[in-house]
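sequence and predicted structure, then a few things I'm wondering about:
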Amino acid sequence: MATNESGALAKATFGTGCFWCTEAVYESLRGVISAVSGYEGGHKENPTYKEVCTGTTGHAECVEVTYDPTQITYQELLEAFFRSHDPTSLNRQGNDIGTQYRSVIFYHNDEQKQLAETAKAELDKSGAYDSPIVTEISPVSTFYEAEAYHQSYFANNPNQGYCAFVVAPKVDKFRKVFKEKLKPDLNHS
């Protein structure tokens, strides 16, 4: 496993709607060691997918990314975050509606908080979007790993309806934009 000079890997946690899409996006980036689907930001301990889907637990579907900062920066992960979903859509991504699908960055330290706030403010100021960015920036709390069948869902189920018609086009578009940052086995140029 690759590590930086101090031997430490770093973590980042993002919610961009359905975690199947988020996980597939981050797993494709060079320097990302793992992307684990799960739930964060709620009040119920050990929530299940079924409970989170009700929108009553307060959790967001998100992905905990473990990465090597010598290969990919947190700023690059933020760029991937903002470009892989609609950060102006409150509690909704496409047909997925509810607080569990909110746009959220869970920061792990003060540096991540500052970088996330700066990226959000600069993007908002740039006029890249017609509406204000509604991305929540919150401290990391307890991350609950989603059930095993959710892990690497897109990779394991590419022909499943939602994957074929929603996840695949989103991932294909992302890979075209981030071509230079993809893992070598995904960069077919």
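Arrived safely, thanks for sending. Residues are numbered from 1 along each chain as shown.

switch to C-alpha atoms for all contacts and neighbour counts from now on
Fine.

in this structure, which spans are helices?
Along the chain, counting by DSSP state H, helices occupy 19-27, 49-53, 74-83, 110-126, 153-156, 161-162, 168-177.

okay, the ones you listed in JSON lines with mean neighbour count and distance to Ser141 next?
What follows is those, written out as JSON lines (neighbours: other Cα atoms under 10 Å; distance: least, Cα to Cα, whole Å):
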{"stretch": "helix 19-27", "mean neighbour count": "26", "distance to Ser141": "18"}
{"stretch": "helix 49-53", "mean neighbour count": "16", "distance to Ser141": "16"}
{"stretch": "helix 74-83", "mean neighbour count": "17", "distance to Ser141": "19"}
{"stretch": "helix 110-126", "mean neighbour count": "15", "distance to Ser141": "14"}
{"stretch": "helix 153-156", "mean neighbour count": "17", "distance to Ser141": "24"}
{"stretch": "helix 161-162", "mean neighbour count": "12", "distance to Ser141": "29"}
{"stretch": "helix 168-177", "mean neighbour count": "16", "distance to Ser141": "28"}
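
hold the first one in mind and look at this next one:
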Amino acid sequence: MEVLTVGGGCFWCVEAIFNQIKGVEKVVSGYMGGTVPGTPTYREVCSGLTGHAEVIQVMYNPEIISYEELLVIFMTSHDPTTLNRQGADVGTQYRSVIFYHTEEQRARAEQVIEELKPYFESPIVTEVSPATTFHAAEEYHQNYYENNKQQMYCAAVISPKLTKLRKLYASKLKEQ
């Protein structure tokens, strides 16, 4: 198993997407990249004062799906051209970021971003930053979409992202 850590707005959205991908064994919503010591809470991260981003940490099988394939799915499942914002979610905690765990991951992430630049009208602002301590989010955030599909945010924001995922990456999805 290998690890991918990314943030692309609300972690509920990104988690729901990666839970659908073949080769992904586990997805944990959490926080990374902050400057405040200790384990942050959701409320603290939402304040924008801790410096943490809402992220997901993905354990995946590289024999089934590659790091690059996961990054392409990530980059095309959110808007990597908006700084510190995804839709109505605004603040540094919602930034587009790839946290790399090795120098090889850093180089591969930068390469994927470079290859995707021509497909976006605006410049890509996704950060590529070294991984720091990962803090798992509170339990009620884990598998949020699966546990709350009827909630308004899930229906209005996450469901359309999953529809797009099914159209673009049908061959990469787990059997339902």
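That came through fine. Please read these numbers as outputs of a predicted model, since none were measured by experiment.

TM value for the aligned chains?
The TM-score (TM-score structural alignment, normalised by the length of the second structure) is 0.98; 175 aligned residues with a Cα RMSD of 0.7 Å.

now render the helices of the first structure as JSON lines, adding distance to Thr66 of the first structure.
Output for the helices of the first structure, formatted as JSON lines (distance: least, Cα to Cα, whole Å):
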{"stretch": "helix 19-27", "distance to Thr66 of the first structure": "10"}
{"stretch": "helix 49-53", "distance to Thr66 of the first structure": "22"}
{"stretch": "helix 74-83", "distance to Thr66 of the first structure": "11"}
{"stretch": "helix 110-126", "distance to Thr66 of the first structure": "14"}
{"stretch": "helix 153-156", "distance to Thr66 of the first structure": "18"}
{"stretch": "helix 161-162", "distance to Thr66 of the first structure": "26"}
{"stretch": "helix 168-177", "distance to Thr66 of the first structure": "19"}
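
where does stretch 65-85 of the second structure end up in the first structure?
Aligning stretch 65-85 of the second structure against the first structure (TM-score structural alignment) gives residues 72-92.

next one: stretch 102-109 of the second structure
By TM-score structural alignment, stretch 102-109 of the second structure lines up with residues 109-116 in the first structure.

residues in contact with that stretch?
With contact meaning Cα atoms under 8 Å, 6 or more residues apart in numbering, stretch 109-116 of the first structure is reached by Tyr74, Gln75, Leu78, Ile105, Tyr107, Ile137, Ser138, Pro139.

ok, those vs Ala121 of the first structure, which is closest?
Nearest to Ala121 of the first structure among these: Ile137, at 11.6 Å, using Cα to Cα.

list the contacts of the closest one.
Neighbours of Ile137 of the first structure in contact, by Cα under 8 Å, 6+ apart: Val104, Ile105, Phe106, Tyr107, Lys113, Ala116, Glu117.

now which residue in the first structure aligns to Lys172 of the second structure?
Taking TM-score structural alignment, the alignment pairs Lys172 of the second structure with Lys181 from the first structure.

got the buried residues for stretch 85-94 of the second structure?
Residues Arg85, Gln86, Val90, Gly91, Thr92, Gln93, Tyr94 are the ones in stretch 85-94 of the second structure that count as buried (16 or more other Cα atoms under 10 Å).
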